[in-house]
Structures are given as structure tokens and as C-alpha cells.
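>>> after the sequence you'll find the predicted model.
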Amino acid sequence: MDHAAVLALYDREMREGARPDGPAARIERAGGVVRQIADASGWNGVLWSGLDAAGADRAIREQIARFTGLERDFEWKLYAHDEPADLAARLFAAGFRAEPAETLMVAEVAGLALDMAPPAGVRLVRATGPAGVDLVVDVHERAFGTDGTALRHRLLARLAADPGAVVAVAAVADGEPVAAARMELVPGAPFAGLWGGGTVEAWRGRGLYRALVAHRARAAAARGCRYLQVDALPTSRPILQRLGFHPLSATTPYVYGS
């Protein structure tokens, strides 16, 4: 893989050329910034910026004014290769707080092994409506210790508006969901995003994460996506590298608001 070329493609198609990630969201482009505005349960934030040292502070103030005017907390999704080089320090000085950094990892779908199955006694259940979404959200809450209300709302809204735009799947053992993940697709985009891969503690280390990656990769291949993209935590990065994903950059969410 030509890392520089693929990263440039990702920036161009998925950040600068971003499309809204749900029916209640819209993309705005203003002053060298691409941002998404969504309802209170959706993702609000800055996806891309083409800034220089002279205009960065002004652009930061403009984003704060735009989102706070809508009474929205928001995220500035900063990548290690973004300019200016001190943009992170400028965000911090403006009142943003940094969440844990992740690694942007990409794989070509054609190069992945797609025949990995879940362990014996585990079946994969695709979420196509409320019952399946409840399985996915249940895992999310138990695996990550966070409230899944916003995730439930977003998944149900996306499935209702465009069932082909999201693949959400839960791994079920003895009637209980033990792992889950989702994939989000944009029509015509070369990248599909893998999100929310989580396993409840008692089932970790049994290959469920790999099986869920393979399941979503097969779905991406069927839809003609060339690349899979993951914002990987340190716990996931070694697994993804063994599967054929390449680290291209680091990304840190800078959050403004409560």
C-alpha cells in the first residue's frame, strides 16, 4: 500500500469531501473548515480543516460560536498531519479537552482474509430493526461502560432512512449478546468505516473481534468498497495489523462542551 497516496485519498474523500453520516445531519463548509451539524443525539464536529498559522485562531473561534449558538457540544477531529503544526495547542488554549488518541488504520478489502468464523456456539445476528439494535447497544453499554441511548437513536434513524448505509451485527451466545460492531458506508465512497467493535469482558480473547471484522469486510466487498478504515485504540491496533491493516496517521478528538 502506498501510505501517502491512500492517506491523501482519505483526506480528500472522507474529510474534505465528507457527506453527512445520517438523515438528521448536514455538512457545512466555511472558512477552510468542513463541519457536520446534527441533532443533539448525532455527531457534531469538525471533520477537516485547511488552516495556516495566521487564520487558525479565528477559525477556532468561529467554530465555537457556530456550535455553541446551536447549543451543541462538539468535537474537533484532529489528525497528526493537520496544519498548522501547533493546532492541538491552539485548541487546548481555546478551551477544548483532548480525549485518548487513536490510530487511523486502513486495509484494502481485497487483501484481507474473510473466512474467519466466530467460535463454536456463537452466531452473528445482523441488526435490521429495534430488536437487533437492542443487542448491539446492550454490548456497547457493557463493554464500554457508557450510555447507549444516542447510539440506539442513531442506528434506528439510519436503518429507517437507508438500510444499506449501516451494517450492525451482534455476536450471540446462549441467547446473550457478547460482542458487537458496526460498519458505516457512504454511497460511492472508496472507504467504509468500522466502528464500535466491543466484546464483554468474559468473552475477550476468543476471536470475536476478528470474526466481526471479517463479517463486515465481506459486506464491504459485496458493496464494492475498496478500503476499510478504523480509528483504532491501542488494544485493537495489534489485532488489526495482524489482519492486514496499515497505520496511516494518529487522530485525537478535541471536545468542546460538557
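Structure received.

>>> rest of the way, CA atoms for contacts and neighbours
Noted.

>>> who touches the strand or helix carrying A5?
Per DSSP states H and E, A5 falls inside helix 3-10. For helix 3-10, the external contacting residues (CA atoms under 8 Å, 6 or more residues apart in numbering) are 191, 246, 248-249.

>>> could you export those as TSV, including neighbour count and secondary structure?
Compiled in TSV, the contacts of helix 3-10 are given as follows (neighbours: other CA atoms under 10 Å; DSSP: H, G, I helix; E, B strand; the rest coil):
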residue	neighbour count	secondary structure
F191	26	strand
H246	20	strand
L248	18	strand
S249	17	strand
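
>>> tell me which of those is nearest to A25?
F191 (19.4 Å; CA to CA).

>>> now that closest one. Nearest residue, chain neighbours left out?
Ranked by CA to CA, 6 or more residues apart in numbering and with sequence neighbours excluded, the top spatial neighbour of F191 is Y227, at 4.7 Å.

>>> picking that back up, which of the contacts of helix 3-10 lies closest to R35?
Nearest to R35 out of the contacts of helix 3-10 is F191 (CA to CA; 18.8 Å).

>>> surely that closest one meets G224?
No - between F191 and G224 there is no contact, the gap being 9.7 Å when judged by CA atoms under 8 Å.

>>> the nearest residue to G31 once chain neighbours are set aside: which element?
Taking CA to CA, 6+ apart, and ignoring the residues beside it in sequence, G31 has A59 as its nearest neighbour in space, at 6.9 Å. The secondary structure element spanning A59 is helix 56-69 (assigned by DSSP H and E).

>>> comparison target below:
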Amino acid sequence: MIPLDDSPQAVALRTAYDQQIRTRPGSANGGTIDRFDALIRKVGFEGDGFVQYLGGADGPELDQLIADQVAFFRERGVKFEWKYYTHDLPADLPERLTAAGLVPDEEECLLIGDVAELQADVVLPDGIRIREITERADLERMQAMEEEVWGYSHDWLPDALSRDLADADEPAVVIVAETDEDVSKVVCGSWIRFHAGTEFASLWGGSTLAEWRGKGIYRAHVAYRRNLAVERGYRYLQVDASPDSRGILARLGLRPVSVTIPYIWKP
């Protein structure tokens, strides 16, 4: 794992994220949102839940807060995720979550960058173009690319991105890289969400077909989306990065400021 950045600039970016993004209910996407002093709880349109911890609880109060969420979702018979950040307090929060029956899943790195410090030039290899997409057929071609990359179904993707594109609170732009030789072939796909009322836009996706990796296409996707954020007046880009992309993003100027771990409870 790349080391976290603990410079004053990185701490300031993380603080802005905590204040602007983590405290923001965001979109329910057809589900429901409940906000409490110490957390925000969502139940998605397909039933699964999500808990965003805001801090301020400790000791027996925190244990009861965790137990209340388990009871809430147990009653509904659905799983939920408690998104933990390694800078969250108290320091023993992971142990408390585990004691309540939640299981840690794969970690990701939270990276944040000031758009003024990030690459703006969209440099693509010969024969590749980037295009913004909205049509169902294009979203389904992007689904096919994701399934080729990951080896399992992404049948949820066209519906999810269609909702993101239509979301007035967190509108999205979806982009694909295509070849000139085969315009029906998506070689890389990603999207960006703009969080209205904040200084943040967030980066998502970025999967690339194996034979097209190492050619700068993912970097071009980051730069293209960075420029979209600038055009709309956003100051920061944020991404939860997998091990495959965190190094690239750090080299492009985004700062690794925390690690996120989804703690999962299943009925």
C-alpha cells in the first residue's frame, strides 16, 4: 500500500471531505435516508443498507448505536455496510464493529486532489477517442466491457448509471474510450458525480480491457473528468481507489489521506 499523506495540505483536504461529503445525506436513489446526530443511515431501493458514521460517540453509547443499526437491518432481513475510515475515532471502533458481528471487507484508499494541481491534458494513444454517453445502448456496451474485465455480471450497471445521469442532486457524466477501428468496442469506461452544494466531485469506474492497459487511457479519463469538474466550478476530486489504481492516482497528484474499510453485516 502507498503510504498515507499526513502533510498539512492533506489533512486540510481530508477535513474538507469530512465536513462537506460525509455529513451530506446525498441521494437515496429510490430508497430512504434517516439522519441522526452520530450517523446517516440509508436503505437502498433494492433493500441493502449503508451507514455513514459522523463521529461523536464512544463507550457504551457507541456500542448501543452499533447494536441499534444491527437490530434495524435484522428486522428487515437485509445486509448493510458501515463505512469505516482509518482516521475515525475512537481508535477501537473496528473492534467494536467486529464484536457486533460486522465483518471487514476489502479496503480502499481515499485520495483527494485540488483540481488546480492535477493534470489537465487529455493524452490518448492513436486510434482511441473519449466520448460522453447517455443512451441505453452505450451503457450496455460499457456493461459488456466491465464483464469482460471482471469476469462476472454487471447487469445492474445500465440501470444504476441511468439513475445517476438523471439525479439532480448528484448529477453524473459517463465517459467511454473507444477505438476508431471498432466504434462498438468500449476499451475503458468511467463516470464522475458532482455533489451539489459542495466543492467536491467524485470519480468512479475506470476499468480498462487488459490489452489496452499501460497506454495512458485511464490517465486520460482522469484528466477528462478533472476538466469537467473545473468547467462546473468544483475545486476537489475525490476517489475511493482500489490497489490497481491508487498508485496511478497518487502519481497524478491526488493525495492518499485515509483508508476506507466496509464493515458488512448480513442476516
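Yep, it's here. Since we're looking at a predicted model, the values are computed, not measured.

>>> and the TM-score between these chains?
For these two chains in superposition, a TM-score of 0.91 is obtained (TM-score structural alignment, normalised by the length of the first structure); 256 aligned residues with a CA RMSD of 2.0 Å.

>>> which residues in the second structure does the helix holding A5 of the first structure align to?
Applying TM-score structural alignment, one finds that helix 3-10 of the first structure aligns to the residue range 10-17 of the second structure.

>>> which parts of the matching stretch count as buried, going by neighbours?
Of all the residues in stretch 10-17 of the second structure, those buried under the rule 16 or more other CA atoms under 10 Å are 10, 13-14, 16-17.

>>> okay, those residues in CSV with distance to D244 of the second structure next?
Below are the buried residues of stretch 10-17 of the second structure laid out as CSV (distance: CA to CA, whole Å):
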residue, distance to D244 of the second structure
A10, 22
L13, 23
R14, 22
A16, 26
Y17, 23
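
>>> for Y152 of the second structure, state which of those is nearest.
When the buried residues of stretch 10-17 of the second structure are compared for distance to Y152 of the second structure (CA to CA), Y17 comes out closest, at 32.4 Å.

>>> and stretch 209-224 of the second structure, which stretch of the first structure?
Matched against the first structure by TM-score structural alignment, stretch 209-224 of the second structure falls on residues 200-215.

>>> rewinding a little: would a markdown table of the contacts of helix 3-10 of the first structure with distance to R90 of the first structure be doable?
As requested, these are exported to a markdown table (distance: CA to CA, whole Å):
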| residue | distance to R90 of the first structure |
| --- | --- |
| F191 | 30 |
| H246 | 29 |
| L248 | 24 |
| S249 | 20 |
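
>>> name the SS class of the equivalent of V176 of the second structure over in the first structure, please.
Matched by TM-score structural alignment, V176 of the second structure corresponds to A170 in the first structure. Of the three states, A170 of the first structure takes strand under DSSP: H, G, I helix; E, B strand; the rest coil.

>>> from memory A170 of the first structure sits against V125, does it?
Yes - at 5.2 Å, A170 of the first structure counts as touching V125 under the criterion of CA under 8 Å.

>>> give the intersection of the neighbour lists for these two.
With the criterion set as CA under 8 Å, 6+ apart, the overlap between the contacts of A170 of the first structure and V125 is G132.

>>> which one of those two is surrounded by more residues?
When A170 of the first structure is set against V125 and neighbours are counted by other CA atoms under 10 Å, the residue ahead is A170, at 31 against 16.

>>> and Q63 of the first structure? What does it align with in the second structure?
With TM-score structural alignment as the criterion, the equivalent of Q63 of the first structure in the second structure is Q69.

>>> helix or strand: which one has the corresponding residue of the first structure for I261 of the second structure?
Residue mapping for I261 of the second structure onto the first structure gives T252, with TM-score structural alignment as the criterion. When secondary structure is defined using DSSP H and E, the element that contains T252 of the first structure is strand 246-256.

>>> what residue is smack in the middle of the second structure?
D240 (4.9 Å; CA atoms, centre = their mean).

>>> go ahead and confirm that residue touches C109.
Yes - with contact taken as CA under 8 Å, D240 of the second structure and C109 are classed as touching, separated by 5.4 Å.

>>> mutual contacts of these two, please.
Common neighbours of D240 of the second structure and C109, using CA under 8 Å, 6+ apart, are T260.

>>> how big's the offset between the helix holding A5 of the first structure and the second structure?
Helix 3-10 of the first structure: mean distance to aligned residues in the second structure after superposition is 1.4 Å, counting by mean CA distance after the TM-score superposition for the first structure.

>>> any idea of the angle that helix forms with strand 246-256?
Computed by axes from the mean of the first three to the mean of the last three CA atoms, to 10 degrees, the angle separating helix 3-10 of the first structure from strand 246-256 equals 40 degrees.

>>> next structured bit after helix 3-10 of the first structure?
Downstream of helix 3-10 of the first structure, the first helix or strand assigned by DSSP H and E is strand 26-30.

>>> mean shift of that next one relative to the second structure?
Following superposition, strand 26-30 of the first structure is found to deviate from the second structure by 2.4 Å on average (mean CA distance after the TM-score superposition for the first structure).

>>> the next helix or strand after that strand - contacts with which helices or strands?
Beyond strand 26-30 of the first structure on the C-terminal side, the first helix or strand identified by DSSP H and E is strand 33-37. When contacts are defined as 3 or more CA pairs under 8 Å, 6 or more residues apart in numbering; DSSP states H and E, strand 33-37 of the first structure packs onto strand 26-30, strand 45-49.

>>> equivalent range in the second structure for the last one?
The one in question is strand 45-49 of the first structure. So strand 45-49 of the first structure sits over residues 50-54 in the second structure, by TM-score structural alignment.

>>> what are the ranges of the strands in the stretch 151-267 of the second structure?
Assigned by DSSP state E, counting those that start in this stretch, the stretch 151-267 of the second structure shows strands spanning 172-179, 186-194, 200-208, 236-241, 255-265.

>>> can you put these in TSV and add distance to L54 of the second structure?
TSV is the format used below for the strands of the stretch 151-267 of the second structure (distance: least, CA to CA, whole Å):
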stretch	distance to L54 of the second structure
strand 172-179	25
strand 186-194	21
strand 200-208	18
strand 236-241	18
strand 255-265	14
